[in-house]
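Colleague: Sequence first, predicted model second:
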Amino acid sequence: MIKTLDRLLDHLTMYRLVLYYLTALLGIAFVFGFLNLVPHDPVALAFTTALVLAACWITNRVFVRTFEVPANSESVYITALILALILDPVAATDAKAVGAVAFASIWAISSKYILAVSRKHLFNPAALGVALAALLLDHPATWWVGGNVWLLPLVLAGGALVVRKLRRLDLVATFFGAALATILVTTDPSQYGTALWETFSSSPLLFFAFVMLTEPLTAPTTRWPRIAFAGIVGFLFAPNVHIGSFYFTPELALLVGNLFAYAVSPKGRFVLTLERIEQTTIDSYDYIFRSQRKLAFQAGQYLEWTLGLDKSDSRGNRRYFTVASSPTEQSVRLGVKFYPQSSAFKRRLGTMRPGSTIHASQLAGDFTLPSDPKVKIAFLAGGIGITPFRSMLQFLIDRKEARPIVVLYGTESQEDIAYREVLGSARRELGIKTFHAVAKGAVRGQYPGYIDARLVRLTMPDYLERTFYISGPQAMVKALRQKLLAMGVRRSKIKVDYFPGFA
């Protein structure tokens, strides 16, 4: 069951999964409205949903044309559906309420462009939209989706899938811990039971954590700042937290957290211009871009890449890819493997020619070299998973920094081996050896088959002293991680490459 679920999640981007989740919540709420299981007229709910969708879509089209940036329809629909789920449904005859909902929708989308620095928006769009509607028009969000016990099972089930896809359990758990601790500290002990029940059954806690808090563009991109962000938002989220007579709402708590996230995260969105394309294997290519300003990153980190698509598919127009170049190089290198049935994103990428542009943002990732150069390391790569190691090795070569590293590189055939020149330079200049595991057609000096426990023991007798970095197809990463654990390697000494989307 878990494996089937993982396969399903693998073929959905984070954005598409959240979109399906929100759509399902609204659909069920609409049905429950006819059964009087939610306190809202289904006709009003349908009208409000159509209103926010139209307002958000039109506003986004205006700004896309004005700023000439790729449109991301999924992001627009997600923002609209969140608004429909947290603002009370309104009747078409209530002009004041209709105006407030439209106002919140327009400002939610506008904030992505107006309240942005270097084309990176500062605030969660839905949170800002409802905060402004409450402040200026006295039309606050009721977060009704979180206050209905009949919707609770779906909120939980879909939210668990989102957290599993994003691998943000640390973020959500910290938020829950901070919020619940603050609620208990500010509540009479005799009311603990009631407070906890109401918090989970009739408050926005769960929906807020699963959908709003995990939004990647306005949260920190590395672990410890992310934990601090969750703690700040969790503390302010508690209903009894106030400054004088001013009490925080969920959206205001998140906006404060967004300011913290901006302060500690990499800034800006980059427009990269394609210089050339290099073929690295039989079906893999490196796209080499130039940037108008220096991209400061650590070797092994990834970026979110966005292309304008005339017609998208289930994977959307955004992807997360490792930066294959080293921070010491002037160009920005993107390594991509193409499949016979490629996504719309990769088909569009395949049509790019020198002079074409792509948008990149959300620099993130903890899959980086340890700060201590004496730490023994093992790089385990499968196929195109060699890209973060290419970045790290080129970085060490350019800095002439030798480290105790062993590379195990698994491929299907000789034609699938990429970056031979970098691997060769690392061996000659730094003494970093690469051992090739080739499934079909291995030659002398190569290991016939896939990376396994036997190869690990053969190439590094001191493997229990090493920190393992694993990058490649998800099935390979999971299998190798289990093998290493069975060999006695501690969990804390295994790092896996991770992207919050599907590449």
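Modeller: Cool, the structure landed.

Colleague: contacts, neighbours, all on C-alpha from now
Modeller: Noted.

Colleague: and L272, what does it touch?
Modeller: Contacts for L272 (Cα atoms under 8 Å, 6 or more residues apart in numbering) come out as 289-292, 357-360.

Colleague: go on, K483?
Modeller: Contact analysis of K483 by Cα under 8 Å, 6+ apart lists 452-453.

Colleague: any idea which helix or strand carries it?
Modeller: helix 474-486 (DSSP states H and E).

Colleague: Mind listing what's buried along that helix?
Modeller: 474, 476-477, 480-481, 484 (16 or more other Cα atoms under 10 Å).

Colleague: another structure for you, compare them:
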Amino acid sequence: MYRLVMMSLAVLAALSFVLSFFDLVGPGPFEILVTAVVLALACAGTDLAAQSVLRLPRRFESSFITAAILLFVLRPTLEPIAILGIVLAAVAASLSKYVLVWRGRHIFNPAAVGATVLTFVSVFAPDLGASSWWVGTPVLAAPVVVLGIAILWRTEKLRMVVGFWIVATAVAFLRTSSQYQAIGETIDPGVLLTQVAFSSPFLFLGAFMLSEPLTMPPRRWQQYTVAVVVGVFAGWPIPLDLGIGTVTLGQERALLIGNLLAFFFALRAAVRLTLERRRELTPTVRELTFQAKRPFAFRPGQYLELDVPHTHPDARGTRREFSIASAPEDLPMVRIAFKEGSKSSFKRALAEVEPGSPLAVTGVWGDFLLPVKSSSPVLLVAAGIGVTPFVSQLRHLVATDQDRDILLVYVASSADELAFRDDIVAAGIPVVVFTRDEPTDLPPRWTWAGRSTRLDADGLIRAVPDIEGRHAYISGPPALIADLAPALGRARSLTTDAFAGY
């Protein structure tokens, strides 16, 4: 995601540079070029110094993303004094990653911090400049939308950001309309709505800043709440009187308020895990068991993001998401599992981690949670390594002595690839197995679907004739979810956990 965001911002910057030659955007070409270089050097230099002092891994992608966002938020310039303001914002943004933190996790969006610092300082020194959000121009609306959708689709935050955009646009429309009415002027509502929706920074703010995973709360309802709050404050900026001048509670300050709300929702902290042991679950599935150095909270079915620093990472970087296979009651022991076979740099680095080595968890997220009502019948459909979130849920039910009506449909390439058998057996639930070969030692309440039966929509309906009365949960590759969609659509509800592998 770092690479995708960085390249998307680079494309937007290059396009803006070209458009500036035709006076289609606010700043000129040399203003954009010089400001971009200054921001990149200031952010990278500050990050490098902080990472050296704190002995942290180098993350230049983060530096360039912060610089690129600030390029569109601040006012590009060639004035020497204003260049100092650009440097001030860049240094403040980068330092916030290491100063405005809680147990190793930064609380605020760095670019929003940098822009806010410059805006407040400019009250005392106006020549330093301030934020301008020149990205909110009609000619850049379409590129921002296209690039933003590419990012939000990958992070599954599209609906949340669309909700923010609708709220911000509606509030800004009402505010502007009331201002025109107060001075006795009329305006075409359609023209005003178009201007507010596409000539404002809302699109960029939502796609590239609000959606930042590290400042998002873990639950979906919390994320929507943050989106609404930011939308309201961004759409109706509140003026702040500082005695010698006034600043408005604009886009970046609205985002900081949302970041603070997200922090209090989760009070997330960086979690350090120490590798205890490795275990071979199947010929291709490996389990890693860690000890957490301090307590942290998660719910059965959620996932964590594991950071494995290594040299020469591939385009997907040094972080990956893993469903937690252990229950909250197992803490401080934490288990994850993964399938071997990928040649990614991350998998190679993970295979080389020695017992006793510490690794960082950058956060816990997810809404792949069983129904709160314990009497609700549930269907679990797991494909291969997709069984891991269900293992966490089943271990939790056993640990809390809950008896629920649960049926597991377990799909594997072969009988010897059925992982976590002991954990599933301990839950005492019925299991329907779909494998090409017949398992020879199935536990009680486990049945094999048969050699001639494949798991498609018809096969699932035959295996689960009462599917219409169950809440369905499926964890597996997107292709399987698509194949089963006609059958899963009959369930009382459907929750998916799709993954594409590493």
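Modeller: Cool, got the structure. These numbers were taken from a predicted model, which means no experiment stands behind them.

Colleague: re the thing from before, just send the buried residues of helix 474-486 of the first structure back as JSON lines, with distance to P89 of the first structure too.
Modeller: Shown next, in JSON lines, are the buried residues of helix 474-486 of the first structure (distance: Cα to Cα, whole Å):
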{"residue": "Q474", "distance to P89 of the first structure": "42"}
{"residue": "M476", "distance to P89 of the first structure": "47"}
{"residue": "V477", "distance to P89 of the first structure": "46"}
{"residue": "L480", "distance to P89 of the first structure": "50"}
{"residue": "R481", "distance to P89 of the first structure": "48"}
{"residue": "L484", "distance to P89 of the first structure": "53"}
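
Colleague: Inside strands: which ones of the contacts of L272 of the first structure?
Modeller: Residues of the contacts of L272 of the first structure located in strands (DSSP state E): 289-291, 357-360.

Colleague: Which ChimeraX command selects the buried ones in these?
Modeller: Restricted to buried positions by 16+ other Cα under 10 Å, the ChimeraX selection for these reads:
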select :289,290,357,358,359,360
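
Colleague: And the longest strand seen in the first structure, how far out from the chain middle?
Modeller: In the first structure, with assignment by DSSP E, the single longest strand is strand 270-279. Mean-position distance between strand 270-279 of the first structure and its chain equals 23 Å (Cα atoms, centre = their mean, to the nearest Å).

Colleague: mean deviation of it from the second structure?
Modeller: Compared with the second structure after the fit, strand 270-279 of the first structure shows a mean deviation of 0.8 Å (mean Cα distance after the TM-score superposition for the first structure).

Colleague: Now do the buried residues in that strand.
Modeller: For strand 270-279 of the first structure, by 16+ other Cα under 10 Å, it's 270-277.

Colleague: And the contacts of L272 of the first structure, which is closest to L217 of the first structure?
Modeller: Nearest to L217 of the first structure among the contacts of L272 of the first structure: A360, at 12.1 Å, using Cα to Cα.

Colleague: Now render the contacts of L272 of the first structure as a markdown table, adding distance to I417 of the first structure.
Modeller: Formatted as a markdown table, these follow (distance: Cα to Cα, whole Å):
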| residue | distance to I417 of the first structure |
| --- | --- |
| F289 | 22 |
| R290 | 26 |
| S291 | 28 |
| Q292 | 32 |
| T357 | 28 |
| I358 | 27 |
| H359 | 28 |
| A360 | 27 |
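
Colleague: buried residues in stretch 200-219 of the first structure?
Modeller: So, applying 16+ other Cα under 10 Å, buried residues of stretch 200-219 of the first structure: 200-215, 217-219.

Colleague: Please apply the same query to stretch 166-180 of the second structure.
Modeller: In stretch 166-180 of the second structure, counting by 16+ other Cα under 10 Å, buried: 166-173, 176-177.

Colleague: of the contacts of L272 of the first structure, closest to G410 of the first structure?
Modeller: F289 (27.5 Å).

Colleague: contacting residues for the nearest residue to that closest one once chain neighbours are set aside?
Modeller: Once flanking residues are discounted, F289 of the first structure sits nearest to L274: 4.3 Å by Cα to Cα, 6 or more residues apart in numbering. L274 of the first structure sits next to 287-290, 352-358 when contact means Cα under 8 Å, 6+ apart.

Colleague: Alright, that wraps it up for me.
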